[in-house]
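[1] only the shape, not the letters, is given here:
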């Protein structure tokens, strides 16, 4: 027997409604039961009070995605609760909701920093790098020296000669990146959001324009799992590519590059530690340095 029944949806709606504090919505007066009243939720969701009551009673029929979105907002559901609401009401998760970000929470940054010999980054669905560790700064790109609007992976690959020169097989890398970028953007419904970026790259790079017109759609896993770089300090470097989704953030992806050679790993670790020390030193005010 399926657990996704009208009664399951009704029970979930009631539990979320009764936990809300009426005072936080400017509602006063004595109440016999905790939480908001059904008609108050219906008003916040801009739906019929009768229909909302039927939904809680398990007899309202299947609600539309639009109605579930309004109910989710009315009940102030978290992302996990919103997904659960859609699973109960429609038997599928909601469409990905893209929220532009420029940084990540401290817990995720600590995870990146713990990978002291493996370059690791967090990228958005539009392939903007929003977090990285010190190993990524010394092996890939020192993203911290760039304004947030200039940390896009496609811009690096097609417009930065230094990044291009590092690639062992730039043509293969570029083909996979463009195909995977196209797939990610389509999956997230962000074609309009990247229109300006795509137009700019097509104007400035004949190679990007040709790849874009091919309309090839790929997963990054379809490329070589080993990233080969010619690093100006480290020399030839081979890094094993791994990609992970970020729990609770479908718009973010974690990419980790693991060194295949233990000696190279130690050298990356040493460079990353030096980069970290330099970054800390730059953050120390001049008077503190003089006092030391």
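    Arrived safely, thanks for sending. If you're wondering where the values come from, they're calculated on a predicted model, not measured in any experiment.

[2] CA atoms for contacts and neighbours, from now on please.
    Noted.

[3] which element is residue 104 on?
    Assigned by DSSP states H and E, residue 104 belongs to no helix or strand.

[4] what's the burial count for it?
    If you count neighbours by other C-alpha atoms under 10 Å, residue 104 ends up with 13.

[5] now do residue 147
    Residue 147: 8 surrounding residues under other C-alpha under 10 Å.

[6] what does the one 10 residues further on give?
    Taking other C-alpha under 10 Å as the neighbour definition, residue 157 ends up with a count of 19.

[7] please name every helix or strand in contact with the helix or strand encompassing it.
    Element membership for residue 157 (DSSP H and E) is helix 153-159. Judged by 3 or more C-alpha pairs under 8 Å, 6 or more residues apart in numbering; DSSP states H and E, the packing partners of helix 153-159 are helix 161-166, helix 170-188.

[8] what residues of the longest one count as buried?
    Of all the residues in helix 170-188, those buried under the rule 16 or more other C-alpha atoms under 10 Å are 170, 173-185, 188.

[9] out of the helices and strands packed on helix 153-159, flag the one nearest residue 115.
    Of all the helices and strands packed on helix 153-159, helix 161-166 sits nearest to residue 115, with 21.9 Å by C-alpha to C-alpha.

[10] residue nearest the centroid of this protein?
    For the chain, residue 252 is the residue whose C-alpha lies nearest the centre (C-alpha atoms, centre = their mean; 1.4 Å).

[11] what sits up against the strand or helix carrying that residue?
    Assigned by DSSP H and E, residue 252 falls within strand 249-259. By C-alpha atoms under 8 Å, 6 or more residues apart in numbering, the residues outside strand 249-259 that reach it are 96-99, 117-125, 188, 227, 237-246, 265.

[12] the residues you listed in strands, which ones?
    120-124, 227, 237-246 (DSSP state E).

[13] excluding its backbone neighbours, what's nearest residue 123?
    Excluding its sequence neighbours, the residue lying closest to residue 123 (C-alpha to C-alpha, 6 or more residues apart in numbering) is residue 129, at 4.4 Å.

[14] is it possible to get JSON lines of the helices and strands packed on helix 153-159 that adds distance to residue 134?
    Formatted as JSON lines, the helices and strands packed on helix 153-159 follow (distance: least, C-alpha to C-alpha, whole Å):
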{"stretch": "helix 161-166", "distance to residue 134": "17"}
{"stretch": "helix 170-188", "distance to residue 134": "23"}
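
[15] identify each buried residue in the helix holding residue 157, please.
    Neighbour-count burial for helix 153-159, counted by 16+ other C-alpha under 10 Å, picks out 153, 154, 155, 157, 158.

[16] second structure for comparison follows:
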């Protein structure tokens, strides 16, 4: 079993306080969060068994145990789903960058509104001219830079474009990437990207250590501070392709 499960459990245990789960404060605590034995008691499982889970040892919890741990750790729906995936994951083949079907690629390129397609790693797999004009020229980027996380966290112009909304959006995207990263635990395609981002973005490093998990939003609005258009607001929506549910299509349209 990968250490992803253990790291996730530990991160969620350390963010809890005795008050949050109705436990007395007791003696002074040297480390943040609850103790392992407290989580085990709240979940109704053995302490040794819980310790083995945090250590990433070969233990496969039942659905009932996952539900009990999720309740003890006060997990939301996205975190509970992530816990179940980590607990039952099996060895995966090495990650291979997704391919956008030719028909979908032609549809994207033919749209007069900004559109692009991304994969599990947030690689930008297809785009159109309108997306390049609104965001950045993906076609002119090196292949390794053609990635939403790289664009958001390592390109200074992106912060100016998204203004005050940048931090919320960037953190949410990191939380979505974390969910995929943990499923592909140890895969160089994911660990390498995470290491690159950590080396150049202090915000990424801080958010990464929180182990936040997000499934993202299907639709919403983004307000941009465009260098030539000024302040503009766009509606956006995300769709998965039937050919490969890892390929996500994002479409934009100006409001009003």
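    In hand now; what should we look at? Since the model is a prediction, treat every value here as computed from it, not as a measurement.

[17] re the thing from before, matching residues in structure 2 for the helix holding residue 157 of structure 1?
    Aligned by TM-score structural alignment, helix 153-159 of structure 1 falls on residues 148-154 of structure 2.

[18] just to revisit the earlier point, please name the residues that touch the residue mapped onto the residue nearest to residue 123 of structure 1 from structure 2.
    Matched to structure 2 by TM-score structural alignment, residue 129 of structure 1 sits across from residue 124. Applying C-alpha under 8 Å, 6+ apart to residue 124 of structure 2 gives the contacts 116, 117, 118, 138, 146, 147, 148.

[19] surely the fifth one touches residue 138?
    Yes. Residue 146 of structure 2 is in contact with residue 138 according to C-alpha atoms under 8 Å; the separation is 6.0 Å.

[20] residue 140 of structure 1 corresponds to which position in structure 2?
    Residue 140 of structure 1 maps onto residue 135 in structure 2 when the alignment is built from TM-score structural alignment.

[21] against residue 192 of structure 2, how distant is that match?
    Between residue 135 of structure 2 and residue 192 of structure 2 the distance is 25 Å, computed by C-alpha to C-alpha, to the nearest Å.

[22] have a look at these two and say which one is more surrounded.
    Legend: neighbour count by other C-alpha under 10 Å for residue 135 of structure 2 and residue 192, higher for residue 135 (17 against 12).

[23] contact partners for the more buried one?
    By C-alpha under 8 Å, 6+ apart, the residues touching residue 135 of structure 2 are residue 158.

[24] tell me the spacing between it and residue 152 of structure 2.
    10 Å.

[25] mutual contacts of those two, please.
    The contact sets of residue 135 of structure 2 and residue 152 overlap at residue 158 (C-alpha under 8 Å, 6+ apart).

[26] what stretch of structure 1 does stretch 5-13 of structure 2 fall on?
    Per TM-score structural alignment, stretch 5-13 of structure 2 has no counterpart in structure 1.

[27] and that stretch, how far from the chain's centre?
    In terms of C-alpha atoms, centre = their mean, to the nearest Å, the centre of stretch 5-13 of structure 2 is set 16 Å apart from its chain centre.

[28] now stretch 268-280 of structure 1
    For stretch 268-280 of structure 1, the separation from the chain centroid amounts to 26 Å (computed by C-alpha atoms, centre = their mean).

[29] ditto for stretch 231-247 of structure 2
    Taking the mean of its C-alpha atoms, stretch 231-247 of structure 2 sits 16 Å from the chain's own mean (C-alpha atoms, centre = their mean).

[30] repeat that for stretch 212-219 of structure 1.
    When C-alpha coordinates are averaged (C-alpha atoms, centre = their mean), stretch 212-219 of structure 1 and its chain have centres 22 Å apart.

[31] same check on stretch 279-286 of structure 1?
    On the basis of C-alpha atoms, centre = their mean, the separation between the geometric centre of stretch 279-286 of structure 1 and that of its chain is 30 Å.

[32] so where is it in structure 2?
    The counterpart of stretch 279-286 of structure 1 in structure 2, using TM-score structural alignment, is absent.

[33] again with stretch 74-86 of structure 1
    Per TM-score structural alignment, stretch 74-86 of structure 1 has no counterpart in structure 2.

[34] and residue 233 of structure 1, that one's in a strand?
    No. Read with DSSP: H, G, I helix; E, B strand; the rest coil, residue 233 of structure 1 is coil and lies in no strand.

[35] residue in structure 2 matching it?
    Per TM-score structural alignment, residue 233 of structure 1 is aligned with residue 228.

[36] quick check: that match vs residue 255 of structure 2, distance?
    Separation of residue 228 of structure 2 from residue 255 of structure 2 (C-alpha to C-alpha) stands at 18 Å.

[37] with neighbour numbers in mind, choose between the two.
    Using other C-alpha under 10 Å, the more surrounded residue of residue 228 of structure 2 and residue 255 is residue 255, with 12 against 7.

[38] quick one: map the more buried one onto structure 1.
    With TM-score structural alignment as the criterion, residue 255 of structure 2 lines up with residue 260 in structure 1.

[39] wait, doesn't its match sit right on residue 239?
    Yes. When contacts are counted by C-alpha under 8 Å, residue 260 of structure 1 is listed as touching residue 239 (5.8 Å).

[40] which SSE is the residue nearest to residue 123 of structure 1 in?
    strand 129-132.

[41] got it, and residue 9 of structure 2?
    helix 3-15.

[42] that helix packs against which elements?
    Looks like helix 3-15 of structure 2 contacts helix 47-54, helix 77-88 (3+ C-alpha pairs under 8 Å, 6+ apart).

[43] right, so these: which one is the most enclosed?
    helix 77-88 (a mean of 18; mean count of other C-alpha atoms under 10 Å).

[44] next SSE after that one?
    Tracing the chain past helix 77-88 of structure 2, the next element assigned as helix or strand by DSSP H and E is helix 102-110.

[45] start and end residues in structure 2 for stretch 205-213 of structure 1, please.
    Aligned by TM-score structural alignment, stretch 205-213 of structure 1 falls on residues 201-209 of structure 2.

[46] return the distance of the matching stretch from the chain's centre.
    With C-alpha atoms, centre = their mean, you get 13 Å for stretch 201-209 of structure 2.

[47] what sits up against it?
    Here stretch 201-209 of structure 2 makes contact (C-alpha under 8 Å, 6+ apart) with 153, 154, 171, 174, 175, 178, 197, 198.

[48] selecting buried members of the ones in strands among the contacts of strand 249-259 of structure 1 in ChimeraX, what would you type?
    Burial among those is assessed by 16+ other C-alpha under 10 Å; the matching ChimeraX selection reads:
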select :120,121,122,123,124,227,237,238,239,241
